[in-house]
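Colleague: Sharing a model that was predicted from the sequence below.
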Amino acid sequence: MSRLSYAVPAEQGFSLLELLLILSILAVLAGFSLVNAGEYRHRLQVDVAARRLQLGLERARLFALSQRQPCGLRVSAEVWQKPLVSELPACVSSRLSLQEPFAAVPLTWQSNLPQLMRFAANGLTLDGGTVVLGSLHSPYRRCLVISLPLGVSRVGRYDGDPLDPAIGLSSSRCLPDEAL
């Protein structure tokens, strides 16, 4: 008579200790991703604001060129707006916000631009300066430089502290960024 040996089925699944170890590793990895996601969000807000600032500038130039008349815009930390004085017509009718409506953290803003940016009938920018945008929760800074006499603008990465009284805002600290 032959004996058939019956194999005992192996246990399926993980033990409680193995499951707890896997969950703790996943929790640590999730924590790392949340820290990086916050930094990424702040950087993205600053990038978007710099692009919107440049977009408002280009829209104003194109408006002055298309209407063949000088115009002006008032710039602040939040938005491009119509000029307060009526001696110069507004370049665009709508307000262009620099920040998304759902943005939770306000931007930091340092600028040596005049309050009223003027644009000639041929589309040239009559005023220039430097704007540095940043976030309260990140050391990341973007800058926009408007150079005269042609009003050429460029966006870059600001190297240094824009609040340093010894240096102040300097267009030479607005370095080109390969990411742009």
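Modeller: Cool, the structure landed.
Colleague: all contacts plus neighbour counts: C-alpha atoms, from now on.
Modeller: Noted.
Colleague: Determine the longest strand present in the chain.
Modeller: Under DSSP state E, the strand in the chain containing the largest number of residues is strand 138-147.
Colleague: Which is the succeeding secondary structure element to that one?
Modeller: strand 152-158 (DSSP states H and E).
Colleague: Now do that next one: which elements does it pack against?
Modeller: helix 16-67, strand 138-147, strand 174-175 (3 or more CA pairs under 8 Å, 6 or more residues apart in numbering; DSSP states H and E).
Colleague: Rebuild the ones you listed as a markdown table, extending it with distance to V155 and mean neighbour count.
Modeller: Formatted as a markdown table, these follow (distance: least, CA to CA, whole Å; neighbours: other CA atoms under 10 Å):
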| stretch | distance to V155 | mean neighbour count |
| --- | --- | --- |
| helix 16-67 | 7 | 16 |
| strand 138-147 | 5 | 20 |
| strand 174-175 | 8 | 19 |
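Colleague: A further structure is provided below for comparison with the first:
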Amino acid sequence: MHFFAVHKQGMTLIEILIVLTVAVILALAITPSFLYWLETQRVNQALDSLEGALREAQREAMRRNQTCRVAINTGVNPIIAGQPPQCLPNGPRQLQHVTLRRNDGTASVQFGFQGRTSSTGTIVIAATNHPTLQRCLVVSLGLGIMRTGNYVETDTTGTTADNCRERN
């Protein structure tokens, strides 16, 4: 008597449920890390955009031999605009998914025709969903030299230049 082996194709319901359970557990383990990484990228991109706008205005002030001001709104999803608009040839920028705060009452940074600034300031950018994830930009008095870094203070309202530490 000859017996033919029966070949099963596909997976059983139990095998499918086991695979789905493992996939859900892995997704739940990875999601928080991925979301934090995404927030970090958003904050870094906003900081790069802010620094780029300030450097662009500084270059335009020297190139045009005129004063250029960059208006920087504080709060959630701030807008950065040039005054006059020609100071930012690439146009105004809106920083998405971040909150911006400054250490002084002035809402702008002004560059003279030599690229110098008459004020100093610290700007802190924080993730909207993770307020302790903070980056900072410090504009120095006089030459208008800028530096960026991690804002290390756990207080989500502070803007002290000493707490702006170099990024690794």
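Modeller: Nice, thanks for sending it over. All of these numbers come straight from a predicted model, not from anything done at the bench.
Colleague: about what we covered before: mind checking the helices and strands packed on strand 152-158 of the first structure for the one nearest to W80 of the first structure?
Modeller: Nearest to W80 of the first structure among these is helix 16-67; the distance by CA to CA comes to 6.8 Å.
Colleague: Tell me the helices and strands packed up against that closest one.
Modeller: Judged by 3+ CA pairs under 8 Å, 6+ apart, helix 16-67 of the first structure is in contact with strand 71-75, strand 96-97, strand 116-119, strand 129-135, strand 138-147, strand 152-158.
Colleague: one more time with 7 Å, if that's ok
Modeller: strand 129-135, strand 138-147 (3 or more CA pairs under 7 Å, 6 or more residues apart in numbering; DSSP states H and E).
Colleague: what's that helix aligned against in the second structure?
Modeller: Using TM-score structural alignment, helix 16-67 of the first structure corresponds to residues 13-64 of the second structure.
Colleague: and the closest residue in space to P89 of the first structure that isn't next to it in sequence, how many neighbours does it have?
Modeller: Leaving aside its chain neighbours, P89 of the first structure sits nearest to C71 (5.0 Å; criterion: CA to CA, 6 or more residues apart in numbering). For C71 of the first structure, the count of nearby residues is 27 (other CA atoms under 10 Å).
Colleague: Next one: C71 of the first structure from R52 of the first structure, what distance?
Modeller: With distances taken as CA to CA, to the nearest Å, C71 of the first structure is found 19 Å from R52 of the first structure.
Colleague: ditto for L150 of the first structure
Modeller: In terms of CA to CA, L150 of the first structure sits 20 Å off from R52 of the first structure.
Colleague: likewise D164 of the first structure?
Modeller: With distances taken as CA to CA, D164 of the first structure is found 26 Å from R52 of the first structure.
Colleague: Also A121 of the first structure?
Modeller: 23 Å.
Colleague: Can you get me a residue count around the nearest residue in space to R59 of the first structure that is not next to it in sequence?
Modeller: Take R59 of the first structure and drop its neighbours on the chain: the residue closest to it by CA to CA, 6+ apart is V92, 7.5 Å away. Look at V92 of the first structure: counted by other CA under 10 Å, it has 20 neighbours.
Colleague: Identify the residues contacting the counterpart of V92 of the first structure in the second structure.
Modeller: In the second structure, the residue matched to V92 of the first structure (TM-score structural alignment) is L88. Contacts for L88 of the second structure (CA atoms under 7 Å, 6 or more residues apart in numbering) come out as A53, E56, A57, G82.
Colleague: which of those show up in the first structure as well?
Modeller: Checking those against the first structure (both residues aligned by TM-score structural alignment, their matches' CA atoms under 7 Å), the contacts still present are A57.
Colleague: R135 of the second structure: which of the contacts of L88 of the second structure is nearest?
Modeller: For these, the residue nearest R135 of the second structure by CA to CA is A53; the value is 16.1 Å.
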